[in-house]
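# The amino acid sequence is not available; the structure is as follows:
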């Protein structure tokens, strides 16, 4: 898979972001599974953007209406960027899985 250049990636992400912006509040309209899956998709979008070199300020603007997603951007951009495609994809997958794990832990594991 050929990596898109950051300026090509932003419009595609913005379009996807707009379709997912209903996420931030865990509403009664979403089941726990749907909410955590959507959060995982956001985590993947954010980390893929970081790995592709999209500036953090652009991602913060994209998710400006959600403190949850803004926090996720801060976490993602605190991680290393990789040039090796396999390591880059692994970092994207790991970040997504960590977000989904944290979501289910918060929703399903008693305090």
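Good, I have the coordinates. This is a predicted model, so every value here is computed, not measured. Numbers count the residues shown, from 1 in each chain.
# CA atoms for contacts and neighbours, from now on please.
Noted.
# top helix in the chain by residue count?
Longest helix in the chain, counting residues (DSSP state H): helix 85-108.
# Pull out the buried positions in that helix.
By neighbour count with 16 or more other Cα atoms under 10 Å, helix 85-108 contains the buried residues 88-89, 91-93, 95-97, 99-100, 103-104.
# Put this next to the first one:
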């Protein structure tokens, strides 16, 4: 994660850095994708368990699935992922999304580049 904060309006008070919001959003999107893939493979109902949110095993298939999406679709998944985790920062996230969307999208891009480049996907 970069050492610098993305610029934010000084009048906006966030409980954590934009990069942290982005990290949680990307990781939780990986979890949702993985849970969805498991539900399809097991022919079960999609019912993501928040207890497994940050215990995603087998990230590579989820990364590949997200990589196949457009950036806009991927960002939608990041938002949905964040909305599904029990973290107490939903109100701040929604405010950031509503008032500083380009800033959040840039945070998503930066974090996604780190995740997508973790492993060789060739």
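Everything's here; your move. Note that the structure is predicted; figures quoted are calculated from it, not measured.
# what's the TM-score for these two chains?
Here the TM-score for the pair of chains, by TM-score structural alignment, normalised by the length of structure 1, is 0.32; 61 aligned residues with a Cα RMSD of 4.3 Å.
# Dump the buried residues of helix 85-108 of structure 1 to JSON lines, plus distance to residue 32 of structure 1.
Converted to JSON lines, the buried residues of helix 85-108 of structure 1 look like this (distance: Cα to Cα, whole Å):
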{"residue": "88", "distance to residue 32 of structure 1": "29"}
{"residue": "89", "distance to residue 32 of structure 1": "26"}
{"residue": "91", "distance to residue 32 of structure 1": "25"}
{"residue": "92", "distance to residue 32 of structure 1": "22"}
{"residue": "93", "distance to residue 32 of structure 1": "20"}
{"residue": "95", "distance to residue 32 of structure 1": "19"}
{"residue": "96", "distance to residue 32 of structure 1": "16"}
{"residue": "97", "distance to residue 32 of structure 1": "15"}
{"residue": "99", "distance to residue 32 of structure 1": "13"}
{"residue": "100", "distance to residue 32 of structure 1": "11"}
{"residue": "103", "distance to residue 32 of structure 1": "9"}
{"residue": "104", "distance to residue 32 of structure 1": "8"}
